[in-house]
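Visitor: Here is a sequence with its predicted model. Questions after.
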Amino acid sequence: MFIEDIRNDFYNVLLGNRVLLLVHYDVDAVCACKILQDLFKCDNISYTLVPVGGISDLKTAYDENNEEIKYVVLVNCGGTIDLVDILQPEEDVVFFVLDSHKPTDICNVYSDGQVRLIYKDDEENIPNFDDIFRDDDEDEEEPEPEPERRSALEAAAERRRARKAWEERRHALMFNYTQFSYYGKPSACVALEIAARASRCTTATLWSAAVAAAAHEALHNRSPARCLLDAEPLHRYVAAAQRHTADDDTHRVARVSVEKDASLPLYRLWSLEGALRHAGALAPLLRLHARSGAARLRQLLADMGFPLQQARQAYRSMDVELRRSMLTALEAAAPKYKLPVPTRATFLLHRPHAPPLSALDMVYAIMALIEHETIPRAEGFQHALAALQVTGENEALKLGAAAARRALEAVARLANSILSSRGLMLAGPFNYFIVQEV
């Protein structure tokens, strides 16, 4: 069942109770978990946090931690499966599901209250209850006299025909409802609404929601128009926070803003040349896999007015005037190379005595921490939560940024190798290539 009031029907129910918090391994889930952690800390709600990666992990986590637990909160997991059937909980256990993965399992939608869904997406075309569930089991009737038996048989045959037609209609409805997997509104943006209604909307919650919104856009989970609509309440909260920040406090406290920024991965934590080489939207169009690719990149930097020595050093070490003119120079040089618009509006975190941090860079860092080559996933999950902090020295962010750079370099090497060796094959409406197993 869907709850109607996310504060009274969800958050206030948790007050004073111990909660089991099950969170999936993805950027949106990490951000939503961070917001819920801050809320629980403010209101002294005790909880047990367990990251899960699949149905088997979910079942194991619940079986090992369900002792004396009456409320379970699932973030980006559990919404697309029949929770009651898989977990076999006690009747008094209540599951609150905040899951951006769609479609939602129909048994969860029409649960009698044991499974409570926190948010309903506008795109969900959920079938009606009567079209999916039917209770027409009848007991065997007593033998009737011959004249009445014929009419009873005709009625039974009519019921069978009606049931068959209903089953065919149900099959068609369920096929249309479940044939595609897609994403709904970011769970962190829904968690931000909970924080706002509980008067707990802080810079940390705004930043976590901003990173989740950037993740949905960067990973193409939602269309650009839907991403803009999903982030509309976030824009309002950011604007309100900026109005309430005094002018003399803007450089002394952490704050989130919406500004035009370059669509380059990690360029503030890298070099301009490195970011251009590994930008998914720009590097293929510069044909960096070809022999002339390096010369084309150098020509782009020359057209921008950036010396090669400046472009290859760390961005923070570049000349201040070059940094200030980078966005304008990149926009001016892009049409010559038939590049898409290289800038867009994005969320930035401004911290005292630290350079601005882009929400897109945080997406890369969190993904790298979760999928780190040497750190276990559960430990990487904790590092990802730590990377979202908005104040103080952030070692987890440095670790994630370094891992993200290595991942981008590996992807670029593979893509350039495939393209240069003509390993990309055409198969009707799409192209594909085969990654050799190492």
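Guide: Arrived safely.
Visitor: CA atoms for contacts and neighbours, from now on please.
Guide: Noted.
Visitor: show me where the stretch 101-250 of the chain has helices.
Guide: Secondary structure of the stretch 101-250 of the chain, counting by DSSP state H, counting those that start in this stretch: helices at 106-109, 129-132, 146-178, 187-197, 203-218, 224-230, 232-244.
Visitor: Show me what counts as buried in the second one.
Guide: Looking back up the chat, that one is helix 129-132. Of the residues in helix 129-132, Ile132 count as buried by neighbour count, 16 or more other CA atoms under 10 Å.
Visitor: List the contacts of that helix.
Guide: 110, 166, 169-170, 174 (CA atoms under 8 Å, 6 or more residues apart in numbering).
Visitor: got JSON lines for these, with distance to Ala279 too?
Guide: Output for the contacts of helix 129-132, formatted as JSON lines (distance: CA to CA, whole Å):
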{"residue": "Tyr110", "distance to Ala279": "45"}
{"residue": "Trp166", "distance to Ala279": "52"}
{"residue": "Arg169", "distance to Ala279": "48"}
{"residue": "Arg170", "distance to Ala279": "46"}
{"residue": "Met174", "distance to Ala279": "40"}
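Visitor: now the residues you listed in TSV, with neighbour count?
Guide: Listed next are the contacts of helix 129-132 as TSV, based on neighbours: other CA atoms under 10 Å:
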residue	neighbour count
Tyr110	16
Trp166	17
Arg169	14
Arg170	17
Met174	16
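Visitor: Below is an additional structure, to be compared with the one above:
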Amino acid sequence: MDDTSLQSMAVFVLWPFHLFGVWPFHPMDVMARVLVLVAFDVDALCACKILQYLFQCDQILYTIVPVTGKEELEKAYVENSEGVKHVIFINCGASVDVVETLQPEESVRFFICDSHRPVDVHNVFNAVQVKLLMKEEEFDELPEYDSLFRDDDSDDDSGNDSDTSERSGKRKRFDDEAIEKRRDKRIWDENRQKILFEYNQFSTYGTSASLIMFELAWKMSKDTNDLVWLAVVGVTDQYIHFKTPRDKYIDDAMALESHVARHNHRGDDEDNIISINCLKIVFDEELQLTLYRHWSLFDSICHSVNLACKFKVWTLKGQKRLHEFLAEMGMPLSQCKQKFSSMESTLRHNIKQMIQDHMTKYGLTNQDVVIPSFSAQYGYKNKLCAADYVLACVATLENIDKNKSATDNFLSALDILQRVNVASLEKAVELAKKQTQAIVTQVQTFLDMHQVISAGPFLYAFIQEGTMDVKFFAKPQCLMRLARFTLEAHCSVSRNKRARSLPLVLGAPLDGEQGTTLVIGIPPLQLDEERKNFFGKAFEQAAVSTNSRTLHDSFDSYIMEMKTEDRSKFFDALISLLN
């Protein structure tokens, strides 16, 4: 890609970013300060840490501000933009026209490193003020510039009306041309609206922000083993929260594996021996068991989506099958129900192979049981796999402690990413276990009370006000995991053959005093490999058609807030729309 091609659109892929002015932040300009706006998710957190390291290497001044939604994004810019010439958005900003929304001075430059798709077309084609730190191949479906923007001549020919009678023929010709122009413009506008609707119809995700930032550090020869681990955690976060399909996750994991091998290579001679206090990352097939190294094996199986739904552990029959499975593996129940680290070493070290040897009889596949992943170890503590790290961080980000603000939680989660803070990490793991237990308890309640209802084109369920642990579900990422677990569990017990082809809408009480509900829509399991979510546009249209009081503030368009009183008419409109 040459310099001229960079001017045609703002897609600033990694290679040109490295070669053409790559690092636009100069340490010599001591008065310059970079504003970094960071979304509340683990991938953004990891990307932020990588960026911090790069700034510190070049002694660049920066301000980091966490933002939970579009309103906070605008507020944060207004409050912190004085004297700022460079603004970086991490997992936020791509879906809004940042220049129109923020009204910056002409000298301000925006750099958007955001995995949310689609990217607003104004951001894509504004090559002057907006630079997208993304991969070029992810823009295959981008509309042509000429189909979205045009310069129209003035349609106002009314001055001809005052011409004299001898020029009436000329005036008539001008009138005919004006009518034709207006007709062409109307057709063009209709076509533009159709193109924009198709482009914005589905919400998806691109490459994780932390992987983009890591590759930037690598191109600048500033990558370290700690930065590799941050990229690993960010990529895993996308998979854990169902943002990318398994194949995409594996592709990204394999790309990182070469960096892991490069930074963790150890030879046989004494000079290559790595200190026990150094971070060691290992790539291997990891059991898809939630927090099992910090829990008992039995509890971990019962709280893991794939295995819990295969065994239907919320039923007596399911519990019996699970006991049979463990017995057939030669795992005494007394061993399975004690902390994993306290199990007999022979059982602990062979657990993965034992499960794989006996899984076929119980309807499990290798895809249900294992996934290529990474684990980290430093000091003499137990290994921590990337998925556990993600759950610990997100539990801290979405901490429901009333005494802590959202910013406090953000800083605590950043603190966990400092690998020396082992005590903070262990507390976060315990918080993650509580969050996971709340999810499974709520899923069992939905199933026992038959609260997952078919509305025709989709399934829906609502958490009742006053439900135990309801505050956990007022947080978007926890609500996402609950929705996915609920959908998988319902499909595993439903006799409806269409269940896997139906999406799910899930609502949770948000603010009792304000009378608001947090609503999320997720796609059907049948389309799992696409991970395309159409609920963003559907929610907007249903709200407009019924004048429902809704707030579409989230960077994820399929999550919204609404007045609980408007729920009935909103859902009637949504059913009609999706039918």
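Guide: Cool, the structure landed. On a predicted model such as this, the values are computed, not experimentally measured, just so you know.
Visitor: In a markdown table, list the helices of the stretch 101-250 of the first structure along with distance to Arg252 of the first structure.
Guide: As requested, those are arranged in a markdown table below (distance: least, CA to CA, whole Å):
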| stretch | distance to Arg252 of the first structure |
| --- | --- |
| helix 106-109 | 47 |
| helix 129-132 | 55 |
| helix 146-178 | 50 |
| helix 187-197 | 23 |
| helix 203-218 | 13 |
| helix 224-230 | 30 |
| helix 232-244 | 13 |
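Visitor: As a check, name the ranges of all strands in the stretch 251-400 of the second structure.
Guide: Here the stretch 251-400 of the second structure has its strands, by DSSP state E, counting those that start in this stretch, at 280-287, 370-377, 384-385.
Visitor: the inter-axis angle of the first one versus strand 370-377?
Guide: Going by axes from the mean of the first three to the mean of the last three CA atoms, to 10 degrees, strand 280-287 of the second structure is angled at 150 degrees with respect to strand 370-377.
Visitor: By how much does strand 280-287 of the second structure deviate from the first structure on average?
Guide: Its aligned residues in the first structure lie a mean 1.4 Å from strand 280-287 of the second structure after superposition (mean CA distance after the TM-score superposition for the first structure).
Visitor: what stretch of the first structure does that strand fall on?
Guide: Aligned using TM-score structural alignment, strand 280-287 of the second structure spans residues 255-262 in the first structure.
Visitor: what do you get for stretch 299-318 of the second structure?
Guide: The aligned range for stretch 299-318 of the second structure in the first structure is 274-293, by TM-score structural alignment.
Visitor: Could you pull out the buried residues of that stretch?
Guide: Applying 16+ other CA under 10 Å to stretch 274-293 of the first structure flags 274-280, 282-284, 286-289, 293 as buried.
Visitor: Show me how far it is from its chain's centre.
Guide: 27 Å (CA atoms, centre = their mean, to the nearest Å).
Visitor: what about that stretch, start to end distance?
Guide: By CA to CA, to the nearest Å, the extent of stretch 274-293 of the first structure from end to end equals 14 Å.
Visitor: Contacts for that stretch, please.
Guide: With CA under 8 Å, 6+ apart, stretch 274-293 of the first structure has contacts from 263-267, 294, 296-297, 312, 337-340, 342, 408-409, 412, 415-417, 419-420.
Visitor: Then stretch 180-200 of the first structure?
Guide: With CA under 8 Å, 6+ apart as the criterion, stretch 180-200 of the first structure contacts 6-7, 11, 28-29, 31-33, 35-36, 39, 75-76, 98-103, 119, 121, 123, 201, 205-206, 208-210, 212-213, 216, 221-222, 227, 230-231, 234.
Visitor: one step back: inside helices: which ones of the contacts of stretch 274-293 of the first structure?
Guide: 294, 296-297, 312, 408-409, 412, 415-417, 419-420 (DSSP state H).
Visitor: so what's the counterpart of Ala427 of the first structure in the second structure up against?
Guide: Under the alignment (TM-score structural alignment), Ala427 of the first structure maps onto Ala455 of the second structure. Neighbour list for Ala455 of the second structure: Ile575 [criterion: CA under 8 Å, 6+ apart].
Visitor: so how far is Phe535 of the second structure from Ala455 of the second structure?
Guide: According to CA to CA, Ala455 of the second structure and Phe535 of the second structure sit 15 Å apart.
Visitor: do the same with Trp295 of the second structure
Guide: According to CA to CA, Trp295 of the second structure stands 36 Å off from Phe535 of the second structure.
Visitor: Pick out whichever of these two has more residues nearby.
Guide: Comparing Trp295 of the second structure with Phe535 by other CA atoms under 10 Å, the one with more neighbours is Phe535, at 24 against 21.
Visitor: from what I can see the more buried one touches Leu506, true?
Guide: No. Contact between Phe535 of the second structure and Leu506 fails when scored by CA atoms under 8 Å: they sit 11.7 Å apart.
Visitor: Now the common contact residues for the two.
Guide: Counting by CA under 8 Å, 6+ apart, the common neighbours of Phe535 of the second structure and Leu506 are Gly521.
Visitor: So what does Asp41 of the second structure match up with in the first structure?
Guide: In the first structure, the residue matched to Asp41 of the second structure (TM-score structural alignment) is Asp26.
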